[in-house]
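K.L.:
got a predicted structure here, sequence first:
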Amino acid sequence: MVSMHRTAKIVLMVGVDLVALPFCLLVAMLLRGGDLAWAMHYGLSSYMIVALVTVAAFSLSDLYRAVIRFIDQRLLTTTGLALGMAVVCVYLVLLVVNDARFPRSALAIYWFVGFSYVVTSRITARNFLRNYIGQPRTSDTVAIYGAGEAGAQLALTMRTSNEYRPVCFFDDKHVLHERTIAGLRVFNTDRLVEMVNSLCIRSIVIAIPQVSPERLRNIMQRMAEAGVTTKILSRLLDLADEEKTPMETIRELKFEDLLGRAPVPPRVDLFARCVRTKTVLVTGAGGSIGSELCRQIVTLSPACLHLLDHSEFGLYTIKQELQSRFPTLPIVAHLGSVCSATLIERILQENSIDTIYHAAAYKHVPLVESNIVEGLRNNVLGAQVLAASAGKHKVETCVLISSDKAVRPTNIMGASKRIAELIFQAAAVTHGPDTTFCMVRFGNVLGSSGSVIPLFQRQIAHGGPITVTHPDVTRYFMLISEAAQLVIQAGAMAKGGDVFVLDMGEPVRIADLARTMIMMSGLSEKTGQYPEGDIEIKFIGLFPGEKLYEELLTDGMVFPSEHPRIMRMKESALHPGVLDTYITCLMMAGDTNDRGMIESMVKAMVSEYSPQPNEAPALPPVQNVPAVERASLVKKIVTYRI
């Protein structure tokens, strides 16, 4: 039957019904009159006419187009209504022809008998096909946490699949203990460890809609103590989708589920304002933020997308990905550095760029701290070249991706991002309304190349230890998709020189993040009190320039924006002429490789910069810089410091 053509299956079902439905009417007549001879008095033609009308009604209800293995209550209900319509039609025909011989009450009995036949035959066929003709069961033994509506639906859906075999429910409500829901016994969570061992449960699926992150962390802790892995129901609506299997409706827990705040949704009217029908340039397109920006942009129907990155592999990878998804969209890849004024000039001059998203930057704090010359050159000079060229060619919108580390920075990376902000602020003053310059400041991005998440995942995969700099270090976190959406929306809301900051909720302790990731892996923390644990957390001390607590806001003025979860700030700025002189002196200081002189120049521009003493390695000064030139440089620095 499984290998039969679909048309042949429909013919088979209709044929069986044309044989069975007359017998259903015969049973109804016998129940009505109690005499077989009386029931047969009306002739075979009467029974066949009623059966044909019923089959026609079933066809209108889509009964014959349904896949028997996935038939559900909704279709059976529709079939019952169609059968009722067939009975009413026959009744009306009898009224029209004024046939007083046929018993009207037998039609009502026929509805009950016929519907019982349909339900019994279809459910029996469904169970037979699922249990005996389906694929061999290789399912995991699972329990469901949450015996509510979502849990009951999930249990019923799991029974149609080969991936999972549900054996019981767990629920915190004592009134449900030892009850039966959807054919499964409900146990209180106090018996979690006992029942996991007794029923050989391998994993538990959380089926609680809108569970809070705090409760989710508590549940995960209990699952880890019981020695089972934890999964979660993705969306309740997916259970109603017959095309989705339980494997698609159930997923692994992600860290964003435990983030502590709901993701910030984009404003539809803002999202595409600077992208749709525009020619867009993304610098650093091969990086984590840049590539996600590109993925968001291509969905908003730009006229053309230009990609710039100095990494050949990163540029090739993102271009291939985007081109495969949107083969008709013009996508142009430019290989080179954002610091190259010639390259930037050529791109903007030849392509009439409307919108720029500047994501190209070095952002790894320890690496930039030990390579401050290249870090400052890339982050500062790159922003200066791009801002100057964008203003010159009257680009409509230019958005800088900044960082929370730019607020009262203690490291060169953060200071370089604050200088980049100063450059964009100065550009907003210099170029006026022709080009709208703005900046977007946010915290750590989950899954980016510099995030601790991939590092912790690798360390867990190798058996530990997980390395954390300090027990009290905290960071703000956001999703990479949120970061990209925020950047795109900021350009639409900007008035010129704005700094946009996302409401990122409460900061997360990195040590707690490490413990959560251990639990998500189904492992336990190894401590002095619990030496049998799997993964140890090792505290290695703060990196040079690293802060315990990051900040998003300075003492500047904060205003609301068009988006309720995005704030607009007005930061202090430097006069464009003074800033240009400072940057010239900073680049000259970089040529000397003298760390003290470089930090003095950075301090002159970013007064809040406070490098941590004796933590970063000293840079050997370049010996072939003439003493006269060095003295002249120091004199310039002293002259322009304000």
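P.N.:
Sure thing, it's come through.
K.L.:
could you use CA atoms for every contact and neighbour count after this?
P.N.:
Noted.
K.L.:
hang on, residue 518 in a strand?
P.N.:
No - in this structure, residue 518 is helix, not part of a strand, as judged by DSSP: H, G, I helix; E, B strand; the rest coil.
K.L.:
go ahead and confirm it touches residue 526.
P.N.:
No - at 10.1 Å, residue 518 and residue 526 do not qualify as touching, with contact defined as C-alpha atoms under 8 Å.
K.L.:
who's more crowded, those two?
P.N.:
Legend: neighbour count by other C-alpha atoms under 10 Å for residue 518 and residue 526, higher for residue 518 (23 against 16).
K.L.:
take a look at this one as well, against the first:
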Amino acid sequence: MPSSRPPFFFQRYLPSVLRFIAFCHDLCALALCWMLAYWLRFNLTLPWEYVRTWTLLLPLLVAVHAPIYWACGLYRGIWRYASLKDLQRIINAVALSALVMAVLVFMLGIPNVPRSALLLHPILLVLVMGGSRFVYRTWKDRLLYGHLGLNGEWVLILGAGDGGERLVRELQRSPDWQVAALLDDDPAKHGREVHGVKIRGPIGDVAYWANELGVSHVIVAMPGASNKVRRHAMELAVQAGLQVLTVPALEDLLTGRVALTQLRQVELEDILGREPVELDEAGLHDMIDAQVIMVTGAGGSIGSELARQIARYRPGRLVLYEQSEFALYTLEQEFRRDLPDTPICCVIGDVKDTRRLEQTFSAYKPALVFHAAAYKHVPLMEDDNAWQAVCNNIIGTREVAKAAQRHGTRKMVFISTDKAVNPTNVMGCTKRLAEMLLQQLEGQGGATQFIVVRFGNVLGSNGSVIPTFREQIRRGGPVTVTHPDIIRYFMLIPEAAQLVLQAGLMGHGGEIFVLDMGEPVKIIDLARDLIRLSGYSEEEIPIRITGLRPGEKLFEELLADDETTLPTPHPKLRVAKAPPPPAITWGEELETWLATPPADTAAIKKQLQQLLPEYRPGN
């Protein structure tokens, strides 16, 4: 079968041929503009004596201009992509050539060379050389995209800064979009144009202009703006019932990970997004660099993100400990693909398995352990699985802590939850008891420092409300909300993981760090926003109130009634000043309880109440 690739000769020599053609074009322009300069100087006539001088000087003109053109890089660029940089090169080359030519004419005393012709010639030359390149680019753009332009979707762009300007320029070459107008909050820009597209008014008028221009799509093009400003623009567009897209954030553009034209749908995370976390990068490098770091529950939402964040600081080895084979395999494949330079060890194991923990700690001697393994789904752990929550969340934490102590681990950071505060469910109660267990171990002394980090819901984590809502919308609804007044604190997974690392750096043992969760959000408002972002109305995807589930509160608390907080050097971290844990027998009494599990859930909850008096099941 004959190859469709061009012959080798053309592949090798075509670029040189094209450069030579461009060079010949510029020489022709040189001669033409030299003649035009004389012609304009003498009012559209050419006296014979000057024609003779023009002819005799032409070889000198070529001898001066040609090497300067090559030296200035006029033939490095491609006409198809001619830009202002190419125009700048042309101006520099022509100006330098004109200066050399003028010096030679006056030094050699060449007659019949009008000074006005020496001035007109470079001006005409820039116009012809630059203009021909941009005419060619325009022609190619129209040839490739012009016949498709009328089929594109009309769109409004929010933001007329550098990001908006670049986006308009790129979209005008795209067959998929047509830019109807721009909106920007800078009054000085109103009424002006960007690449022929008018800036109509402020972003607050997005609903009016979308209706006026018949536009259903909006692109938020403010990559350099703060999260607060971008979030406000997105909210206005979503509330107007528009399909909202956004460009990547500035940090992604600067690192080159994505291009400006890689548009994506606005997600709920964008609207609820918070300002980036400022980390002590130097301190985290000192803590993690070349150390063995272990993450339990590494296949979960928080555990996997912790592993990704830790990899940024070049650990000597990252031990990923996970019970789920599939979750661990997925994470391993991601690291092999995206982070091949990070040495990892994937260990399948249960945090309740003392022997497996002993093997792992003996083999790798982790300096830091981030304990994210837990059963966390409140309704699932409330009745039939209550005993499993006790075993995994309390005993699993104890076994990891004991193994850390035996093998000289420097720090163990425990991921807790706001549901541990005045708990009304089994999951929250077990997490609070695990906190108290670690505080008690810390009080006994030893080389290992135990640090607790407590935060609320994480957007998009496994089992959280957002994936549930998305699946319900995908099926056509309804979206179920347990109570119209239920509220929760939310943060993004990367932010939570970063603050866990920061707390691990700042902690010295015994602290309960409380993360700044911002303002609480009504779950029903989340549902409405997600429905609109998915392109539906509440008439199309209704919301149904189902009633509170077992163990569920209307609102969560980050502090117990007898707890206060103290500030830390980091604005998003505070330390809970909690009373010392009561004397809890974690020896024979607990072992007896584990050896003979209670007959029913009621007995489990009764025992939990004895261990934790503030636990109020069913409230």
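P.N.:
In hand now; what should we look at? The structure displayed is predicted, hence computed values, not measured ones.
K.L.:
if we can go back for a sec, common neighbours of residue 518 and residue 526 of the first structure, please.
P.N.:
Shared contacts of residue 518 of the first structure and residue 526 (C-alpha atoms under 8 Å, 6 or more residues apart in numbering): residue 535.
K.L.:
which residue packs closest to residue 174 of the first structure, ignoring adjacent ones?
P.N.:
Spatial nearest neighbour of residue 174 of the first structure, excluding adjacent residues (C-alpha to C-alpha, 6 or more residues apart in numbering): residue 188 at 6.3 Å.
K.L.:
and the lengthiest helix in the second structure, how far from the chain's centre?
P.N.:
Counting by DSSP state H, the longest helix found in the second structure is helix 8-41. The chain centroid and the centroid of helix 8-41 of the second structure are separated by 46 Å under C-alpha atoms, centre = their mean, to the nearest Å.
K.L.:
over to stretch 106-119 of the second structure?
P.N.:
Relative to the chain's own centre, stretch 106-119 of the second structure is displaced by 61 Å; criterion: C-alpha atoms, centre = their mean.
K.L.:
from residue 594 of the second structure, how far out is residue 515 of the second structure?
P.N.:
Here residue 515 of the second structure is placed at a distance of 33 Å from residue 594 of the second structure (C-alpha to C-alpha, to the nearest Å).
K.L.:
quick one, which of those two is more surrounded?
P.N.:
Neighbours per residue, other C-alpha under 10 Å: of residue 515 of the second structure and residue 594, the larger number sits with residue 515, 23 against 14.
K.L.:
any figure for the gap between the nearest residue to that one once chain neighbours are set aside and residue 507 of the second structure?
P.N.:
Distances taken as C-alpha to C-alpha, 6+ apart place residue 573 nearest to residue 515 of the second structure, at 4.9 Å, with adjacent residues excluded. Taking C-alpha to C-alpha as the measure, residue 573 of the second structure falls 11 Å from residue 507 of the second structure.
K.L.:
check residue 181 of the second structure too.
P.N.:
Using C-alpha to C-alpha, residue 181 of the second structure is found at 52 Å from residue 507 of the second structure.
K.L.:
list the contacts for residue 97 of the second structure?
P.N.:
The neighbours of residue 97 of the second structure, taking C-alpha under 8 Å, 6+ apart as the test, are 64-65, 68.
K.L.:
preserved in the first structure, out of those?
P.N.:
Contacts from those that recur in the first structure, judged by both residues aligned by TM-score structural alignment, their matches' C-alpha atoms under 8 Å, are 64-65, 68.
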